[in-house]
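Q: dropping a prediction and its sequence here:
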Amino acid sequence: MQLFVGSVICVLLSLSFPGIVSKLENNITQCGDFFFQGKAPVFPDILNDSITQNDSYEIICQTYKNKSRFATLYNTTNKIPVFSAYKYTGTYQTTNRLGQMGQLWMTESQLEPSGAEMSEPFVKQARNQDYWIKKNVYTCTPGALFPISHAADNETAESTLTLTNSVPLKDDFREGLWSLVENTTKEDMDINCRDNNNNIVAYVLTGAIAGNNKMNNRVNIPTLVWTAFCCFNKETLYSRGFWAENKPEKKTEIKLKSLKVVQEYLKKKFGKPVELFSNNCSVNASQLKPILNESQCHNKCHPLLQYVTEFIHYILNDIILQGISNMLVSTE
């Protein structure tokens, strides 16, 4: 009876906030344009060729108000995401107080077991009760991997408030150091992630590494969180990232790390190499094609091509000038 009552309370809590109507897919790139060059990251034994490697992981296309907003790889055993992937295109100024303490977050109905027999809900995912019905001794609150502060509009901001996009973060860490990381990353992308039309575009992955403790004996508390982005910067590529342990730390500024350093660190944690972005977000001609339309391209599709073109012009001009000079000498 206690189990039944508790389950009813959980259901009522989840119904008191509109649920995010998402889709579960077999291939994470089917969720939308959230991955650089359309290629998903590679996590050995977890995600390869855009497909999960065992039954503990679910691909969630986070859909809100009939639009796919971002993609999440979710660990149903730990009840936290491995990462969320989204496309950063700048932010809007919001007056909403979204994500405040005690607010009920959305849950994913399609993760629940289906069938005629009654079963305990939230077997595969976190629930609001894990955070707020009984004060958890770890003093954690949901930390959205795709943060509200990186949303391009109000509806996308609302869509981030789902527990399948969140991990338990220490209160002081969430409001302190990790908030600083999110703001610093945003400022860096605003400056350095510009396409040829000066629009802000960046592909972002933010994830967590599971720890040894569980909140409410259900939801894994990650030991650290990480983030990385890859983008075009006019005629080159640019990437940065950061990671931090899930604990309070007083800092007023940080310096973002190179993608190479972030991936080397994740390699130590996962025990195998990871590839967050296609070709490690490095420069080659095929990757630079999407910067410009063919009509805009001319000699600007690749810096080397531009250099060669300018060199040829220089040689031709020199030959012409030398010819004119010779003609003048012959006339004299």
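A: Everything's here; your move.
Q: going forward, measure contacts between C-alpha atoms and count neighbours the same way
A: Will do.
Q: tell me the secondary structure at the nearest residue to Ile80 once chain neighbours are set aside.
A: Excluding its sequence neighbours, the residue lying closest to Ile80 (C-alpha to C-alpha, 6 or more residues apart in numbering) is Val167, at 5.6 Å. Per DSSP: H, G, I helix; E, B strand; the rest coil, the local secondary structure of Val167 is strand.
Q: residue contacts, Val167?
A: 80-81, 141-145, 208, 221-222 (C-alpha atoms under 8 Å, 6 or more residues apart in numbering).
Q: putting a second one here so we can go through both:
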Amino acid sequence: MLGLLLLQVLASCLWLGHSEVVTSFGSCHGFFSDRIPPNNALNPQNPAWICQHFNNSYHYATLYDRDRRIPVYSAYKYEPGPGNRSKLWYAEPQVGVSPYSKDIDTEKSIRNRYKITLQQIGQSQAINQDYNNLQGLDRGHLSPSGHQSGNNSKWATFTLTNIVPQNSALNKGQWNIYQSKTMPQHTKDCTTTYVITGAVPGNTYISNNRVNVPSHIWSAACCQTNTIRRTWAVIAENNRNQVQNLTRSQLEGNLTQLYGRGQVSLFHSACPP
């Protein structure tokens, strides 16, 4: 009887330790327009809902695919500003199998702090060595550091739970132009802009089939001005240096077909189609 009670207590502790990532975006709904995330049509079979936490603050939200070891999407507020890019890459202790800290951290620090192996860290997420010796691919941010302000927010984007293998020409070419030039043009009169950037799983993998290479990269935004809301969206095949401009409803239609899990809805209905 005592043994059964101890098992129940242990199970409860493990569940509570995972509360930041496995149940909902409860701690970081503020990164979604009207506090409503996309519907379940994007959810993978083995998801982790991550409120990306660094230095005592939440910086964006990520729906993560533990099996494919890539994010499904990251959601954030577009708030570009000064700050430095991180020189380090981080992992997410919460995605593991034990109730670890909710702060992203370096692999070395996680190993030393919790006395676990690199293999244990990598059971449900990508690790640095997965991205070694890439050919024609970059570490592609879904929530880019350039859309954040301040060192902490910029550094928080350098976690591998926010990274996908992205075509190098696309990442350095048209996708970079969209992020660094088109977005500032679209948001000139916006008081608040909510962004959701995602990746459609592909049929190929890197690192001995550990990390999926997406077939498409996509992004959508909902902007609030002083008088109205408006939306825009883009999608790119992850083997071509080309970005296609779409409406929100067009992108949702494309994603509905590409994911094949039902009708996709990215924003609350207050954001126009």
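A: Sure thing, it's come through. All values derive from a computational prediction rather than experimental measurement.
Q: may I have the TM-score of the superposed chains?
A: The TM-score (TM-score structural alignment, normalised by the length of structure 2) is 0.79; 237 aligned residues with a C-alpha RMSD of 2.5 Å.
Q: picking up where we left off before, the contacts of Val167 of structure 1 in helices, which ones?
A: In helices, defined here by DSSP state H, there are no members of these.
Q: Throw these into a markdown table and include neighbour count and distance to Ile319 of structure 1, thanks.
A: Output for the contacts of Val167 of structure 1, formatted as a markdown table (neighbours: other C-alpha atoms under 10 Å; distance: C-alpha to C-alpha, whole Å):
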| residue | neighbour count | distance to Ile319 of structure 1 |
| --- | --- | --- |
| Ile80 | 27 | 67 |
| Pro81 | 28 | 64 |
| Thr141 | 23 | 71 |
| Pro142 | 25 | 69 |
| Gly143 | 24 | 65 |
| Ala144 | 23 | 63 |
| Leu145 | 28 | 60 |
| Ala208 | 25 | 61 |
| Ile221 | 24 | 70 |
| Pro222 | 23 | 67 |
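Q: nearest to Gln287 of structure 1, of those?
A: Leu145 (26.8 Å; C-alpha to C-alpha).
Q: where's that closest one relative to Pro121 of structure 1, distance?
A: Applying C-alpha to C-alpha, to the nearest Å, the value for Leu145 of structure 1 to Pro121 of structure 1 is 24 Å.
Q: just give the nearest non-adjacent residue to the residue positioned nearest the centre of structure 2, would you?
A: Centroid-nearest residue in structure 2: Ser74, 3.0 Å away (criterion: C-alpha atoms, centre = their mean). Excluding the flanking residues, the one nearest Ser74 of structure 2 by C-alpha to C-alpha, 6+ apart is Thr62, at 4.2 Å.
Q: cool, Ile36 of structure 2 as well?
A: His268 (6.2 Å).
Q: contacting residues around the one you found?
A: For His268 of structure 2, the contact set (C-alpha under 8 Å, 6+ apart) comprises 33-34, 36-37.
Q: could the contacts of Val167 of structure 1 be laid out in CSV, adding distance to Leu266 of structure 1?
A: Below are the contacts of Val167 of structure 1 laid out as CSV (distance: C-alpha to C-alpha, whole Å):
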residue, distance to Leu266 of structure 1
Ile80, 18
Pro81, 16
Thr141, 24
Pro142, 23
Gly143, 20
Ala144, 20
Leu145, 17
Ala208, 10
Ile221, 18
Pro222, 14
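Q: mind checking which of these land in strands?
A: Secondary structure from DSSP state E places 80-81, 141-144, 208, 221 of those in strands.
Q: for the aligned residue in structure 2 for Thr76 of structure 1, which non-adjacent residue is spatially closest?
A: Applying TM-score structural alignment, one finds that Thr76 of structure 1 aligns to Arg66 in structure 2. Nearest residue to Arg66 of structure 2, sequence neighbours excluded (C-alpha to C-alpha, 6+ apart): Ser124, at 4.8 Å.
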